[in-house]
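Below: sequence and its predicted model.
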Amino acid sequence: MISTLFIFLSLIVIFPAWLLAAPTAIVGARLIDGNGKKPRSGITILIENDRIVSVGNKVKVPKNTKIIDARNKFVVPGLVDAHVHVMGDGSYIDNMVSDNPKVREAMERIIRQAPYQLSRYLCAGVTRALDIGAPNVMFKLRDDSRNNPRSPTIYTSGLMVSTLPSIYNITMPHDMPIAYLSRTSEQALNAIESLIPYRPDFIKFQLIAWDDGLDPNMPPDELLKVQKGLIEKYSPAISTGITATHRRGMKALVHAMELATHKAVAKLGADAIMHGVFDLPVDQELINILKQKSVTYVPTISVADRMEQVMNYPPHLDFLPIEKECASVGTLNSFKDVPKGSKNPVPFDLKIARQNLKALSDAGVKIAMGTDSGNFGVLAGASVHKEMLEMVNAGMSPMQVIVSATKNAADLVTDKPDFGTIEAGKKADILVLDADPVKDIGNLAKIKLVIKNGNVFERSEFVNERPSGYESQ
């Protein structure tokens, strides 16, 4: 079955069009380069093959160059979503457990429709995405994305290294697990060794201050004691895993959602924490640890908000226009299946999450934008626009959010990424916008052109696109 799946996924490989392309010049643009610098006007960006070769006011444009007139337009780097799950499209599925046929059917559909699923990211201006936890078949999809101009470039961890049995016990189609259960140092080392042949781009860890069978309604003081005990019990495994990851030259991206687990994993050497703090206000101790150890904070506010919107009947989803344009009919219709009377079993404190993001950003902690897309209501690709709006509403400036969604997110893959900013030598991942995103972050959705590895697309090509066989969804 796995070999059949690999053969199918190989069909999405498309010959790189940029190998035969003439140079392209974006002329007259107002440039927002992703570094946080003041925007510059009248800029020319010269692209050859898949790279930016020159940026400035006096760029010499060769003959036979394709000209993109960007006067009165705004140019930003392609967006980078630092937390996605490509194997999910954001649809609602009742009872999300591994033996539910609906779960397997949904995953099989996404695999069958891989080219369409991946193009949803370009529809929203997302040219790179970090898949943080997936069955190891994701490595094949990642490799194919490198030669598919209608796909974002995917980076992935493959299976997660998790301390929670219920995560370990979830299986996807073809009996593919999504995590290695790693509660001891030996288990963590074995998990990493099992991943190495796939060439992961980073390793995803989960330090879960929870255990199967616990009562989510226990008194707060008792809950904090339980969390402390679980953190002490499983920290050695995570510490060993992070050390082994760094020894291999990779970054350790860690799931944590509570104040206590954030402090623990930051002390253990996490390079980034892939969720915000949702339970308590952040304190100076956490701020100091994150800054001293250069830990990046990925708030993922929108996933908590959308889970609240979906799970508390009746659903009251506030999808943005770009989300509706890029989503499939099947995904949008799935929310009609939310059972009457349903309640979110694990409510998040969104007010605290927003206040925490503001406090950490003001303190100078490095922030990267990530959505946790693939979860209920967090749509593939376009959910970045919901997340960026949340970040501005929490108190970050539009320019800070742009940097978080480009340069800072790119830095999670490697210390010297060749993408994420508009500079000579970087990959030609560029968005041409009709309005100024520095004045209004919502203008990042007003995309005229998407340029991916030098390939130029009108965003309208992706709008309301439908996968084959969608009528039956």
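Everything's here; your move. Numbering: from 1, shown residues only.

going forward, measure contacts and count neighbours with C-alpha atoms only.
Will do.

got the residue ranges for the helices in the stretch 1-150 of the chain?
Assigned by DSSP state H, counting those that start in this stretch, the helices in the stretch 1-150 of the chain fall at 2-10, 101-112, 114-123, 138-145.

Of those helices, which is nearest Leu350?
Among the helices of the stretch 1-150 of the chain, the nearest to Leu350 by CA to CA is helix 114-123 (25.9 Å).

circling back to that earlier point, most packed of the helices of the stretch 1-150 of the chain?
helix 114-123 (a mean of 26; mean count of other CA atoms under 10 Å).

In addition, the following structure is provided for comparison:
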Amino acid sequence: MTKLGVNRREFMSWMSRSGVALAAAGGLWPALAGSAGADTVQVTVLRGATLIDATGAAPCPDSTVVLVADRIVAIGGAGLAAPAGARIIDLRGKYLVPGFWDMHTHLMQLRTIVPKSHIVYGVTGVREMWGLPESHQARRDFEAGTALGPRMVIGSAIIDGPASFYGRGMLIVRTEAEARAAVRAEHAKGAEFVKVYQMLTPELLTAIADEAEKLGLRIAGHLADFVPVDAALVLRQKSYEHMFGFLFSTSREEAEYRRKIAELPFDPAASYPWFRAVRELERQAGDSFSPAKAVALARKMRERDGWLSPTLRVLHMVTSPKETFAGDERMKYLPPFYKEYWANGAAGWAPVTPEQIARQREFYERQLRLVGILHKAGVGVIGGTDCGNPYCFPGSGLHDELERMVAAGLSPMAALQTVTRDAARHVGLASEVGTVSVGKKADLVVLDADPLASIANTRRIHSVVSRGRVFGPADRVRLLAEIERAALEFQPPTTAARSAAVVMPGSCC
């Protein structure tokens, strides 16, 4: 249905007599000013859905939500009259929730595939965890309206050192001066936070934290294996990805495992075996889990505003037999070479023997339970997929993550909030996105079934609203067809030419 124009004067009159909470000047007036046409505004009315605003309030049946351009300007019940000339969308029997945020993404550089994949599955915002030049260009295009894609918060290039188990395309720092210079350089390029990695020493992380604080940047990323969680919290690291290190910090025998890590043979020129050896020690540390230490860790995280970004889908992948996900029908939405690429990446981690499979399943279940324990104890949890890693799909993968969150013990509402309200809080955008509230950006998802009855219902998407633009059922079918076609047409680089700009490692990033 084509949007209709609403006369501005009539719209202002409608505002004054509506009797509902309307957008404050900071939200409504930019929407009006940005509307097309000198004398009209573009108004969309979403009528009849049950509103789940993600604040924690009870669902509101038969709601009416009024949008002007990319802002929510009014919320009311069935009795809220629509302005004359508005586009009215009947959503009776549907459920309206905020747009989702994937808080750990990559691969925005696959411009014909990944951005649309996010939007079509309701992901209207992302935290991009590797600040490549292509990511910044993508955001400029999305904000300008010249390309379709989610809102973006973009980190620095990944900083690691004095070595790295991955290495390719990363910033390797070996001295405190190099660490400080790397932070300054990434800030100059537009990074909104500093992404840190696995092998940083306490001295290097301290230098990064000090320089980041001077520049007003947060720190996010992997917990370095040489740095306990409580020490990283003191250094103001704000988010912790993939659960790395958390079973050490909740072990009754933590000191013994720290000693073992320090004694592991370490070759900077071939550091991957060291990294894998630490992961095996971490699996073993789960045998001596201490509930009391978990509670103490949760208290420290609350006090220091530390957030957990567990990326449960990727943790499930790396602890599962290699054939577990290989037949996923969503592979058709990625270039054909990803079938082999992801299979090889998964095989590098996959348990093989029955004994290995049982041990890794137990390891994953322990990580899952720890997420639930920390969340129950008040630690902020944010949902992210690490898309780009094997079988971590852009867009649709967020629904896998939500189901894993519920499996960890979160309620459906709490899981939903990890990718809406709490995601927005973490990136400092709570006044703009994250809940369905007057004055906020018009990023919304319409579902065919109640996500609070079953979190799996977030997959049952009817429509998506991104930046005020409504993508209905026919639009979503069209977008999926475009993604599938773009995937088939994608020309993969040669093996020698593959870089971080196109592919991801076969492990957490």
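Ah, there it is. Nothing here was measured: the structure is a model prediction, and the numbers come from that model.

For Ala82 of structure 1, which of the helices of the stretch 1-150 of structure 1 is the nearest?
Short answer: helix 114-123, nearest of these by CA to CA, at 12.6 Å.

sorry, back to before: quick one: the helices of the stretch 1-150 of structure 1 as TSV, columns for distance to Ile447 of structure 1 too.
As requested, these are arranged in TSV below (distance: least, CA to CA, whole Å):
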stretch	distance to Ile447 of structure 1
helix 2-10	29
helix 101-112	26
helix 114-123	9
helix 138-145	22
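
Disregarding residues adjacent in the polypeptide, which is nearest to the aligned partner of Thr156 of structure 1 in structure 2?
For Thr156 of structure 1, the aligned position in structure 2 is Ile154, judged by TM-score structural alignment. What sits nearest to Ile154 of structure 2 in space, not counting adjacent residues and going by CA to CA, 6 or more residues apart in numbering, is Glu128, at 4.8 Å.

what's that neighbour in contact with, if anything?
If you count contacts by CA atoms under 8 Å, 6 or more residues apart in numbering, Glu128 of structure 2 has them with Met103, His104, Thr105, His106, Ser135, Met152, Val153, Ile154, Gly155.

in structure 1, which of those residues remain in contact?
On the basis of both residues aligned by TM-score structural alignment, their matches' CA atoms under 8 Å, what survives of the contacts of Glu128 of structure 2 in structure 1 is Met103, His104, Thr105, His106, Met152, Val153, Ile154, Gly155.

Among the residues you listed, which one lies nearest to Phe471 of structure 2?
Nearest to Phe471 of structure 2 among those, counting by CA to CA, is Met152 at 19.3 Å.

Determine the number of other residues adjacent to the closest one.
Each residue near Met152 of structure 2 was counted by other CA atoms under 10 Å, and the total is 23.

Would you check that it makes contact with Val123?
No: with contact defined as CA atoms under 8 Å, Met152 of structure 2 does not count as touching Val123 (10.8 Å).

What segments of the stretch 151-300 of structure 2 are strands?
Using DSSP state E, counting those that start in this stretch, the strands of the stretch 151-300 of structure 2 run over 151-154, 158-160, 171-172, 193-196, 218-221, 237-241.

Quick check: which of these is nearest to Ala31 of structure 2?
Using CA to CA, the strands of the stretch 151-300 of structure 2 put strand 151-154 closest to Ala31 of structure 2, at 16.9 Å.

Superposed on structure 1, what's the mean shift for that closest one?
Here the mean offset of strand 151-154 of structure 2 against structure 1 after fitting is 1.5 Å, by mean CA distance after the TM-score superposition for structure 1.

elements contacting that strand?
strand 123-128, helix 133-144 (3 or more CA pairs under 8 Å, 6 or more residues apart in numbering; DSSP states H and E).

Can you list the neighbours in contact with that strand?
For strand 151-154 of structure 2, contacts defined as CA under 8 Å, 6+ apart pick out 124-131, 135-136, 139, 142-143, 191-193, 427.

hmm, which of these are the buried ones?
Listed as buried from the contacts of strand 151-154 of structure 2 are 124-131, 135-136, 139, 142-143, 191-193; burial here means 16 or more other CA atoms under 10 Å.

Looking at those, spot the one nearest Glu203 of structure 2.
Looking across these and measuring by CA to CA, the closest to Glu203 of structure 2 is Phe193, at 19.4 Å.

I'd like to know how far the closest one sits from Leu51 of structure 2.
Using CA to CA, to the nearest Å, Phe193 of structure 2 is found at 33 Å from Leu51 of structure 2.

and of the kept ones among the contacts of Glu128 of structure 2, the nearest to Gln360 of structure 2?
Among those, and counting by CA to CA, the member closest to Gln360 of structure 2 is His104, at 23.3 Å.

Show me what counts as buried in the strand ranked longest in structure 2.
Longest strand in structure 2 by number of residues, with DSSP state E as the criterion: strand 40-47. For strand 40-47 of structure 2, a neighbour-count test (16+ other CA under 10 Å) marks Thr40, Val41, Gln42, Val43, Thr44, Val45, Leu46, Arg47 as buried.
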